[in-house]
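Student: here is a sequence with its predicted model. Questions after.
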Amino acid sequence: MNLDKALLDIFHLKTFRPGQREIIEDLVNGQDVLAMLPTGAGKSLCYQLPAYILNGVAIVISPLLSLMEDQVQQLKSNGFRNVVALNSFLGHNEREIALNQLHKQKIIYVSPEILQSRFLLNKLKKLTISLFIVDEAHCISQWGHEFRTDYLKLAEVRAELGNPPCLAITATATKEVQEDIIEKLALKNYQTHIYSIDRPNIAMVVSKVSNNLPEKLEELVTLVRNLQGPGIIYVSTRKWAEDISTILLNKGIKRVAPYHGGMSNEDRLLIQQQFINDELQLICCTSAFGMGVNKPNIRFVIHFHYPTQLESYLQEIGRAGRDGQNSIAITLYGDDERSIQLSLLTREFPSEAKLFQVLQYLRSTMPHGRIDETRLISETGITEIMWRFIRFHLEEQGVIVNLTCIPIEKDPYEIVKLISEKVTKRIRYKHDKLTLFKNWLSVNKQCRRKLVLEQFDEQQTSRPDNCCDVCGINLENYFEKEEVLHPYQPQDWQDELRKLFHE
């Protein structure tokens, strides 16, 4: 099969980026693949091209609604109609139509949670599944920075679908996480394609700031006024995303918007599209923003609050400079933030009191059949993330089967003890990761890039001119040359129509 011709005919591209051809060749030849490509290296094409080459439909498991929707919209805007995302963006009628037309699709995007639906699985089992793609595959590892318990059930789902060739692909995975992915997905006779996580066009800067909040905010405003955009500012909470956006707007900085998981799906999608289309120049957001956003010209990423581990940091700064042009990542680092980060480590896990409350709720509703998850979350006051964690471990202990609670024979105290031990182990691991990252932030004598590469068992072979603050860097190289933010120029409506109809 001539992959170059397929690339040109289907995606109108003349050349593959590093790693893409090798991954696609293995998938087309029916092999399982574990791949690690840096953010911005074109991971989506690695499964989209073989999906359109092979007979049948490819299943893509994706962790975020916005990521699914963005990729579906990109494909449709490029003329691909036989692609769908099964998620909450679909209305009731759209969902019914989509489920009845799955056999007409080439790519179906799903979340790991929706794949637990027996109804959907039975529908998929009637199809020829060409590929089983696990995007952001680090989520399947308990050592991954965005661990999702429903990812652990994917090997069973794949087996039910006839064990089609599997691609597990991610941007950041240590050796430990890579081994965990292989084990949890039960990859057999697999090929690995592991590429450097280094993005030499992104300069890394850590700026030590005062613990005085007004001074830190003033530093942020100064940077935003001067840096060439577009840009992203990462903060730790939804409230901070709203507050920073308001502060910048009040300072006269235009085309700024907040983005976080507490907003409606529609609002998030709108803001994402406005940013991609240069109608917005600056996004103040939590880590919920950025994954899969296809915007090549992001020039800077600022962490107003630093993330809890190196892997998250690399994913977030990797959203800059996808066009290969010089970009910069700046972390504003204050000693007082450690308490904020420690609270982030624990907030996704249930306390023992919450665990007992959930068990009591399940016992009281036991005679009524299937668990009403929405009601359980509402009445017990836990988050959806907490419930997923609890449900997974209750399923492991046989307390829940197919979302039905069976008579609890075990001592509730024993159940809580076992789950609490899992929580403690997980928090300890994340605490160690936070300490490691904080030590990296505190470095003042060793090249930051070199230390990052060592964490992924890589050796630094060359050093870019604009490497990091320790090696020496001139911030003015990244300042706007003419004006802070380019005025938005709406496209001519005729040009817009030509794009829509691919003329």
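Tutor: Received, thanks.
Student: from here on, contacts and neighbour counts on C-alpha atoms
Tutor: OK.
Student: outside of the helix or strand hosting residue 312 itself, which residues are in contact with it?
Tutor: Assigned by DSSP states H and E, residue 312 belongs to helix 310-317. Helix 310-317 is contacted from outside by 39, 145, 171-173, 202, 287, 290, 301, 306-307, 329, 433, 436-437, 452, using Cα atoms under 8 Å, 6 or more residues apart in numbering.
Student: quick one: list the elements packing against the following helix or strand past it.
Tutor: Going down the chain from helix 310-317, the next helix or strand is strand 327-333, by DSSP H and E. The elements that strand 327-333 packs onto, with contact taken as 3 or more Cα pairs under 8 Å, 6 or more residues apart in numbering; DSSP states H and E, are strand 202-208, strand 300-303.
Student: next up, a second structure to put side by side with the first:
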Amino acid sequence: MNGTDSALTVVLPTGGGKTLLFTAPACLDRPGVTIVVVPYRQLINETVQDARTAGIECIEWKHDTVDPAAVVIVSADKLDDHFFGYASLLASKGLLRRVFVDECHLAITAHSWRRRLVELARVQTLEAPLIMLTATLPVHLESDLEIRACTARRTTKYVVRANIKDGELQREALKVCRKRLALLKHGTKMVVYCRFKSECEEMAAELGCGFFYVGAGSNEEALERWKKEGGCVVATSALGTGVNYPGIEIVLHASMLYGLIDFTQESGRAGRGGEEVDSLILIEKGWEARERAKRRAKR
């Protein structure tokens, strides 16, 4: 908080208090401005709402924003010349105290399909300490590391079923989901992850629950209802990073994972309040051979 570190990477478990690192300085006398870069639209809404509820002056940066605030949240998709002009003006006036990049691992794992994340490197040009936050940065990718806590979840039980017959994955996933839903306590939550939007909609229709993904057609109302009432929601990885919803006790992946980092983020949505959690992965037999064939085809 005193600005002596020019760059800092903080690796803490999901639910481990990373948000506190940029909200606490905003509660000091003469806090100045803290800029927080977040990767997803949903995270902006959640972060601004939570900060304001806590009595912190917090705004979302938009292209017509000129005034400062204790905490300014900006989407990674808006890191353009206009934003950097705004941030540089704050710095020239001595108001910019620090810049945070939340879920910084995405700069490594998602830049190939979200080209705007390449612009994250430009935040290093701002005249303020840079703090990068994540729960899933592999050790060999760390740089300027100062703080790392154990990110293991001892209350999570991981189960992998890789014996499902070809073509039977969705049927088996629905069977498992219905059984788990019947045992789910009132108000607690379950998340089912699929790789594609079409799979989300199809499985949600079969289960009679809501679905969520980024883009047109996403059911925001169903997500809000799930947050308040519990039950099941089917989602893509859009619900896998940064969001903080209490009461999630079951996470089920009904398809091949994108990667270990994505899985850690998605399974990490559960158990953030210390709950006992079941994290289930369902995949078909012969998945290893298929994955090897896909990788050879991409070479």
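Tutor: Yep, it's here. The structure presented is a predicted model; accordingly, all values stated were derived computationally and were not measured.
Student: can you calculate the TM-score here?
Tutor: Remark: TM-score between the superposed chains equals 0.85 [TM-score structural alignment, normalised by the length of structure 2]; 287 aligned residues with a Cα RMSD of 2.8 Å.
Student: hang on, the earlier thing: pull up the aligned stretch in structure 2 for the helix holding residue 312 of structure 1.
Tutor: Using TM-score structural alignment, the residues of structure 2 aligned to helix 310-317 of structure 1 are 260-267.
Student: average offset of the matching stretch relative to structure 1?
Tutor: For stretch 260-267 of structure 2, the mean deviation from structure 1 after alignment is 0.9 Å (mean Cα distance after the TM-score superposition for structure 1).
Student: in that stretch, what counts as buried?
Tutor: 261, 262, 263, 264, 265, 266, 267 (16 or more other Cα atoms under 10 Å).
Student: just the contacts of helix 310-317 of structure 1: which are in strands?
Tutor: Residues of those located in strands (DSSP state E): 202, 301, 329.
Student: among the residues you listed, which one lies nearest to residue 93 of structure 1?
Tutor: Comparing these against residue 93 of structure 1 with Cα to Cα picks out residue 301 as the nearest, at 40.0 Å.
Student: next, count neighbours for that closest one.
Tutor: 27 (other Cα atoms under 10 Å).
Student: tell me who's in contact with it.
Tutor: 231, 232, 233, 234, 316, 317, 319, 320, 328, 329, 330.
Student: just checking, what residue in structure 2 corresponds to the second one?
Tutor: In structure 2, residue 232 of structure 1 lines up with residue 191, judged by TM-score structural alignment.
Student: count the neighbours of its match for me.
Tutor: By other Cα under 10 Å, neighbour count at residue 191 of structure 2 equals 27.
Student: the helix or strand hosting it: average distance to aligned residues in structure 1?
Tutor: Counting by DSSP H and E, the element that carries residue 191 of structure 2 is strand 189-193. Its matched residues in structure 1 lie on average 0.5 Å from strand 189-193 of structure 2 after superposition (mean Cα distance after the TM-score superposition for structure 1).
Student: ok, which stretches of the stretch 351-500 of structure 1 are helices?
Tutor: Counting by DSSP state H, counting those that start in this stretch, residue ranges of the helices within the stretch 351-500 of structure 1 are 352-365, 373-380, 384-396, 412-441, 448-455, 493-500.
Student: among these, which is nearest residue 35 of structure 1?
Tutor: That would be, of the helices of the stretch 351-500 of structure 1 and by Cα to Cα, helix 448-455, which comes in at 17.3 Å.
Student: gap between the aligned partner of residue 217 of structure 1 in structure 2 and residue 163 of structure 2?
Tutor: Correspondence of residue 217 of structure 1 to structure 2, assessed by TM-score structural alignment: residue 174. With distances taken as Cα to Cα, to the nearest Å, residue 174 of structure 2 is found 16 Å from residue 163 of structure 2.
Student: neighbour count: those two, which is higher?
Tutor: residue 174 (17 against 13).
Student: these two touch, right, that one and residue 204?
Tutor: No. Assessed by Cα atoms under 8 Å, residue 174 of structure 2 is found out of contact with residue 204, at 9.6 Å.
Student: show me what contacts the residue positioned nearest the centre of structure 2?
Tutor: Structure 2 has residue 241 as the residue nearest its centroid, 1.2 Å off, counting by Cα atoms, centre = their mean. Taking Cα under 8 Å, 6+ apart, we find residue 241 of structure 2 in contact with 103, 265, 266, 269.
Student: so which of those comes closest to residue 96 of structure 2?
Tutor: Once Cα to Cα is applied, the member of the contacts of residue 241 of structure 2 that ends up nearest residue 96 of structure 2 is residue 103, at 20.9 Å.
Student: the closest one should be in a helix, yeah?
Tutor: No. Counting by DSSP: H, G, I helix; E, B strand; the rest coil, residue 103 of structure 2 is not part of a helix but coil.
Student: pull the longest helix from structure 2.
Tutor: helix 169-183 (DSSP state H).
Student: and that helix, what other elements does it pack with?
Tutor: Against helix 169-183 of structure 2 (3+ Cα pairs under 8 Å, 6+ apart) you get helix 197-207, strand 277-284.
Student: mean neighbour count, those: which tops it?
Tutor: strand 277-284 (a mean of 21; mean count of other Cα atoms under 10 Å).
Student: how far apart are it and its match in structure 1?
Tutor: Averaged out, strand 277-284 of structure 2 is 1.1 Å away (mean Cα distance after the TM-score superposition for structure 1).
Student: in structure 1, what range does that strand match?
Tutor: Using TM-score structural alignment, strand 277-284 of structure 2 pairs with 327-334 in structure 1.
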